[in-house]
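1. Turn this into a model:
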Amino acid sequence: MFHHLREDINSVFARDPAARNFLEVLTNYPGLHALLAHRLSHWLWQHNLKWLARTISTLFRWLTGIEIHPGARIGRRFFIDHGMGVVIGETAEVGDDVTLYQGVTLGGTSWNKGKRHPTLEDGVIVGAGAKILGPFTVGAGAKIGSNAVITKAVPAGATVVGIPGKIVKRAEPDTEEVPTFDPERREAMRRKFGFDAYGVSQDMPDPVARSMQAMLDHMHAVDQRIEQMCNTLRKLDASYRDGQLPELRDEDFADILADVDSCCPPQEDGDKRRDAPAKPLKSSDDDGA
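-> Predicted coordinates for the structure are as follows:
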């Protein structure tokens, strides 16, 4: 018992730089209080003392703002940071070294009995406000971005953001082998918590900005193609007159291009949209046709 308590407290030190000493963590971390209460209520639940188990769970929900159903299965070194608003359903299963932040829901999408809540494998990080809903598995080492809504399985090592959740980063190509969490790898993961503590890192690609980049590149290609077609038509028919396109001002797109550049840098062949902004097509009056 005391071994597990020390392990839970050490996991707080490993993931929260604000933790200063043993007494502070033991007395002032609601995530730890909720976890210790769950250990007791889960034991009572397994021994068919379900009313008492639910009563203890409800009491600590009032005290900590964290609701963990006594039937949920929680692994070792589980850490809930800040904690307010966390909800973990009855059939949820949480592996070792998992981290949740405030406002996370491990919920169900059905009123049917049986497995209806998610399974989080070892080393998963779930950002603030994220909702993981349904009886599927989030693979080992996956990261769920803040406020994401996940309704289907997540492969091991992936990072998922958005509503609905979309994979924006993979640790490696999909393989059948599930990552193992040996002590050295766990320590390396702990050192990274300062960079991706909420399930995302500062260099995480923005799927919206990436889509806008693709649209702008496509528009530029279409603009060039139309200009070539107009030049060809003028050579075939001197009387052909093409209209003047509205001018696109660089300042109108400054904020968008800055966001795109920050998340999706140009490739080696250069980003023509940024290197040479598209110009309006010339009318036939300008070239004397």
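2. C-alpha only now, for contacts and for neighbours.
-> Fine.
3. and stretch 83-92, how far apart are its ends?
-> This stretch, stretch 83-92, spans 17 Å end to end (Cα to Cα, to the nearest Å).
4. quick one: it to chain centroid distance?
-> 18 Å (Cα atoms, centre = their mean, to the nearest Å).
5. Same question for stretch 213-233.
-> Distance of stretch 213-233 from its chain centroid, counting by Cα atoms, centre = their mean, is 36 Å.
6. OK, contacts around Y29?
-> Residues near Y29 by Cα atoms under 8 Å, 6 or more residues apart in numbering: H82.
7. cool, the one 3 residues further on as well?
-> Applying Cα under 8 Å, 6+ apart, one finds that L32 lies in contact with 8-9, 25-26, 79-80.
8. just checking, what packs against the helix or strand harbouring N231?
-> Element membership for N231, per DSSP states H and E: helix 207-236. Where contact means 3 or more Cα pairs under 8 Å, 6 or more residues apart in numbering; DSSP states H and E, helix 207-236 is packed against helix 254-263, helix 272-275.
9. what comes up buried for the longest one?
-> Of the residues in helix 254-263, 257, 259-261, 263 count as buried by neighbour count, 16 or more other Cα atoms under 10 Å.
10. Any chance of those residues in TSV with distance to P183 as columns?
-> TSV is the format used below for the buried residues of helix 254-263 (distance: Cα to Cα, whole Å):
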residue	distance to P183
L257	43
D259	38
V260	38
D261	38
C263	33
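11. between those, which is nearest P118?
-> If you rank the buried residues of helix 254-263 by distance to P118 using Cα to Cα, C263 comes first, at 30.8 Å.
12. Quick one, which of the helices and strands packed on helix 207-236 gets closest to E121.
-> With Cα to Cα, the closest approach to E121 among the helices and strands packed on helix 207-236 belongs to helix 254-263: 29.1 Å.
13. Quick one: distance of the closest one to the chain centre.
-> Distance, stretch centre to chain centre, for helix 254-263: 21 Å (Cα atoms, centre = their mean).
14. if we can go back for a sec, next, the angle helix 254-263 makes with the helix holding N231.
-> With axes from the mean of the first three to the mean of the last three Cα atoms, to 10 degrees applied, the angle from helix 207-236 to helix 254-263 works out at 120 degrees.
15. All the helices of the stretch 1-150 of the chain, in order from the start?
-> 2-15, 22-28, 30-46, 50-64 (DSSP state H, counting those that start in this stretch).
16. so which of those gets nearest L120?
-> L120 lies closest, by Cα to Cα, to one member of these: helix 30-46, at 16.1 Å.
17. one more, for comparison:
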Amino acid sequence: MACVVDIPLVEPSPPGPVQPSVLKLIREDIGCVRQRDPAARSHLETILTYPGIHAVIWYRIANRLWTGGWRFPARLLSWFGRFASNVDIHPGARIGRRFFIDHGACVVIGETAEIGDDVTLYHGVTLGGTSWFPGKRHPTLEDRVVVGAGAKILGPITVGAGSRVGANSVVIDSTPPDVTVVGIPARVVRPQLSHRRVVGRIDLDHHLMPDPVGDAIAVLLDRVEFLEARLTHMQRRARDAGTPTTQRPNGTMPQSPMESDNG
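-> Reported below is the predicted structural model:
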């Protein structure tokens, strides 16, 4: 007599997303340059003369070695890329597609940094850590972020998608998406969706930044002007009412008739 045993069937897990080849990623990195830099005239010129592209190419290869378990060769290749391009990208960093470093020089990207797609960095940018402990200690830049020259983004924070970081800013707190941050420490100076949108392209007008110090001074000047006008109006009313407004020799104001009667 046959014995039937129910064996639970285990459904195969769905396959994960297929990772693009290194060659495809490099082609996309080179192709996005002409969209973001009017000085780029051809792909050949971009490949031969852009140190930011050289740094990204070395990173793409070193990152595949790193994820494949070849840690020392990855670090050695990363060191060579830093020596050749003056851009230091740790091979363990996770960088998305169409990544561009304009005027590539003195850029530092730490080991646990994460960068989304269509991100643009300018020279002197640092994605640094603020802890000696292992684990996530470097920032995350979501898609379409633009970081101006000399900006420092420190710690395991997140810069929201579509945000822009002003030049020489120091970002130490996470930011919402689609905002502009400037200053030391960086603060949001434009609310969401207030800056100009470029349909189908990345907004690279990171120089169009407000001046928060100038705005504060303008508010103070307006307040001083209002108070001076109010004081002039009160003096005119007192003069029309016959109340003396001249000061005594000791610098105090004379008493009003009501105060004199009470005295």
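18. To which residue of structure 2 is V124 of structure 1 aligned?
-> Aligned by TM-score structural alignment, V124 of structure 1 pairs with V145 of structure 2.
19. For the helices and strands packed on helix 207-236 of structure 1, could you give me CSV that also reports distance to L216 of structure 1?
-> What follows is these, written out as CSV (distance: least, Cα to Cα, whole Å):
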stretch, distance to L216 of structure 1
helix 254-263, 10
helix 272-275, 7
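20. Between the ones you listed, which one is closest to L236 of structure 1.
-> Once those are compared by Cα to Cα, helix 272-275 is nearest, at 28.9 Å.
21. so where is the closest one in structure 2?
-> Going by TM-score structural alignment, helix 272-275 of structure 1 sits over no part of structure 2.
22. Could you do stretch 54-69 of structure 1 as well?
-> Using TM-score structural alignment, stretch 54-69 of structure 1 pairs with 75-90 in structure 2.
23. Give me the distance between the matching stretch and the centre of its chain.
-> The answer for stretch 75-90 of structure 2 is 23 Å, by Cα atoms, centre = their mean.
24. With stretch 93-107 of structure 2 instead?
-> Worked out by Cα atoms, centre = their mean, stretch 93-107 of structure 2 lies 14 Å from the chain centre.
25. what comes up buried for that stretch?
-> Using 16+ other Cα under 10 Å as the test for burial, stretch 93-107 of structure 2 gives 93-107.
26. do stretch 22-33 of structure 2 as well
-> Using 16+ other Cα under 10 Å as the test for burial, stretch 22-33 of structure 2 gives 25-26, 28-33.
27. Next up, the contacts around the match of V124 of structure 1.
-> Counting by Cα under 8 Å, 6+ apart, V145 of structure 2 makes contact with 118-120, 159-164.
28. Quick check: of the buried residues of stretch 22-33 of structure 2, which lies closest to D240 of structure 2?
-> Nearest to D240 of structure 2 among the buried residues of stretch 22-33 of structure 2 is V33, at 72.3 Å by Cα to Cα.
29. The closest one touches I47, doesn't it?
-> No - in this structure V33 of structure 2 lies outside contact range of I47 using Cα atoms under 8 Å: 10.0 Å.
30. export the helices of the stretch 1-150 of structure 1 to a markdown table and tack on distance to P183 of structure 1?
-> Putting those into a markdown table (distance: least, Cα to Cα, whole Å) gives the following:
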| stretch | distance to P183 of structure 1 |
| --- | --- |
| helix 2-15 | 13 |
| helix 22-28 | 22 |
| helix 30-46 | 22 |
| helix 50-64 | 31 |
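31. Quick one: closest of the ones you listed to G162 of structure 1.
-> Of all these, it is helix 2-15 that lies closest to G162 of structure 1, at 24.5 Å by Cα to Cα.
32. so Q235 of structure 2 makes contact with T245?
-> Yes - counting by Cα under 8 Å, Q235 of structure 2 does reach T245; the two are 7.1 Å apart.
33. Stretch 172-180 of structure 2 aligns to what range in structure 1?
-> Aligning stretch 172-180 of structure 2 against structure 1 (TM-score structural alignment) gives residues 151-159.
34. what comes into contact with the matching stretch?
-> Under the criterion Cα under 8 Å, 6+ apart, residues 132-134, 136-145, 160, 164-165, 167-172, 174, 178-179, 199-200 lie in contact with stretch 151-159 of structure 1.
35. among those residues, which are in strands?
-> 132-133, 137-138, 143-144, 160, 167-169 (DSSP state E).
36. which of these are buried?
-> Buried members of those, scored by 16+ other Cα under 10 Å, are 132-133, 137-138, 143-144, 160, 169.
37. tell me the contacts of the residue nearest to A130 of structure 1 when sequence neighbours are not counted?
-> The shortest distance from A130 of structure 1 to any non-neighbouring residue, by Cα to Cα, 6 or more residues apart in numbering, is to N147 (4.1 Å). N147 of structure 1 makes contact with 127-131, 161-163, according to Cα under 8 Å, 6+ apart.
38. Please report the distance of N147 of structure 1 from R15 of structure 1.
-> Using Cα to Cα, N147 of structure 1 is found at 21 Å from R15 of structure 1.
39. So K50 of structure 1 is in contact with L44, correct?
-> Yes - under the criterion of Cα under 8 Å, K50 of structure 1 makes contact with L44 at 6.5 Å.
40. And for the closest residue in space to H69 of structure 1 that isn't next to it in sequence, the neighbour number?
-> Nearest non-adjacent residue to H69 of structure 1, counting by Cα to Cα, 6+ apart: E90, 5.0 Å away. E90 of structure 1: 19 surrounding residues under other Cα atoms under 10 Å.
41. What's the match for E90 of structure 1 in structure 2?
-> In structure 2, E90 of structure 1 lands on E111 (TM-score structural alignment).
42. can you check D206 of structure 1 too?
-> D206 of structure 1 maps onto D211 in structure 2, by TM-score structural alignment.
43. about what we covered before: go through the match of stretch 172-180 of structure 2 and flag the buried ones.
-> Using 16+ other Cα under 10 Å as the test for burial, stretch 151-159 of structure 1 gives 151-152, 154-159.
44. In structure 1, which residue is most central in space?
-> The centroid of structure 1 falls nearest to G145 when counting by Cα atoms, centre = their mean (2.0 Å).
45. Can you tell me how far that one is from C263 of structure 1?
-> With Cα to Cα as the criterion, G145 of structure 1 and C263 of structure 1 are 16 Å apart.
46. coming back round to it: the helix holding N231 of structure 1 vs structure 2, mean deviation?
-> In the superposition against structure 2, helix 207-236 of structure 1 averages 2.0 Å from its aligned positions (mean Cα distance after the TM-score superposition for structure 1).
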